[in-house]
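*Asks:* got a predicted model here, sequence first, then my questions.
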Amino acid sequence: MSEDWLDTIHWNADGLIPVIAQETGTGKVLMLAWMNRESLERTLATGEAVYWSRSRRRLWHKGESSGNTQRVVQMRLDCDADTLLLEVEQHGGIACHTGRHNCFFHRYEDGGWRVVDPVLKDPEEMYGGTK
């Protein structure tokens, strides 16, 4: 596979690009994550989302611990070539490590942030105390 397509991407100073994961069918934004060249190549090779974990400083195959994988339906690059959009099938129905469907469960209301989406599965059940 030619690497020209990778060179089109405007990677940040850390060699990363932000990635929005959007649920196919609903259009719901599930999460924001990051990819480096290797994680993007692995995503294309496997058909499942593989991200770069900035906190763990390693590749992270989404669902490797929880089983909540993301099958990539299509991938798009924005007009500035500095953000990726992945349209995904969210297997297991949970994208967030908190056990919620998506990571955007706080809504600004009356001068503060309010949790508006329920926990679908206890994170302890998915990760056994680690995430």
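*Replies:* Received the coordinates, thanks.

*Asks:* okay, CA-based contacts and neighbour counts for the rest of this
*Replies:* Fine.

*Asks:* and Trp113, what element?
*Replies:* Assigning secondary structure by DSSP states H and E places Trp113 in strand 112-115.

*Asks:* what lies in contact with that strand?
*Replies:* The contact list for strand 112-115 (Cα atoms under 8 Å, 6 or more residues apart in numbering) reads Phe105, His106, Arg107, Tyr108.

*Asks:* now the buried members of those.
*Replies:* Among the contacts of strand 112-115, those scoring as buried are Phe105 (criterion: 16 or more other Cα atoms under 10 Å).

*Asks:* after the strand holding Trp113, which helix or strand is next?
*Replies:* That would be, after strand 112-115 and using DSSP H and E, helix 123-127.

*Asks:* structure two is appended below for comparative analysis:
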Amino acid sequence: MKFDPATLTYNDAGLIPAIAQDAKSGEVLMMAWMNAESIQQTLETRQVTYWSRSRQEFWVKGATSGHTQALVDFKIDCDRDCILVEVNQEGPACHTGRRSCFYTAIESGEEVEILKPMI
């Protein structure tokens, strides 16, 4: 069956959450938003493209920073309302310079920083 982005379930803003995961290690890197056009662009170019809610424009991951995400695999969850992009990440995924955006853990009720910036 040919994939059609219109078959996915988007929120009221026409967006769907996309989780980026390192294809080799399985580490969860980040979550961002996609729309039907950014999904199509990602599949065509194999460079992960998100929709920036703050800038209201397409965001090709790494276009300005060099910290690119090359698409390895594209998966849809069972409810068709979330995307998993497995990527080859170049450099940090997080804008803070960390490998992952998920660098704060809760341990015994306290926030603990578990990743330091790479750059």
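*Replies:* Yep, that arrived. The structure displayed is predicted, hence computed values, not measured ones.

*Asks:* if we can go back for a sec, pick out whichever of the contacts of strand 112-115 of the first structure sits closest to Ser66 of the first structure.
*Replies:* When those are compared for distance to Ser66 of the first structure (Cα to Cα), Phe105 comes out closest, at 19.0 Å.

*Asks:* can you find the partner of that closest one in the second structure?
*Replies:* Using TM-score structural alignment, the partner of Phe105 of the first structure in the second structure is Tyr103.

*Asks:* that match and Gly97 touch, don't they?
*Replies:* No - using Cα atoms under 8 Å, Tyr103 of the second structure is not in contact with Gly97; the gap is 10.8 Å.

*Asks:* what's the spacing between the spatially most central residue of the second structure and Gln40 of the second structure?
*Replies:* Residue closest to the mean C-alpha point of the second structure, counted by Cα atoms, centre = their mean, is Ala20 at 3.7 Å. Remark: distance between Ala20 of the second structure and Gln40 of the second structure (Cα to Cα, to the nearest Å) = 16 Å.

*Asks:* repeat that for Met118 of the second structure.
*Replies:* On the measure of Cα to Cα, Met118 of the second structure and Gln40 of the second structure end up 31 Å apart.

*Asks:* out of those two, which sits in the more crowded spot?
*Replies:* Per other Cα atoms under 10 Å, whichever of Met118 of the second structure and Gln40 has more neighbours is Gln40, with 17 against 12.

*Asks:* which other helices and strands contact the helix or strand that contains the more buried one?
*Replies:* Here Gln40 of the second structure sits within helix 36-45, counting by DSSP H and E. In terms of contacts (3 or more Cα pairs under 8 Å, 6 or more residues apart in numbering; DSSP states H and E), helix 36-45 of the second structure is packed against strand 49-52.
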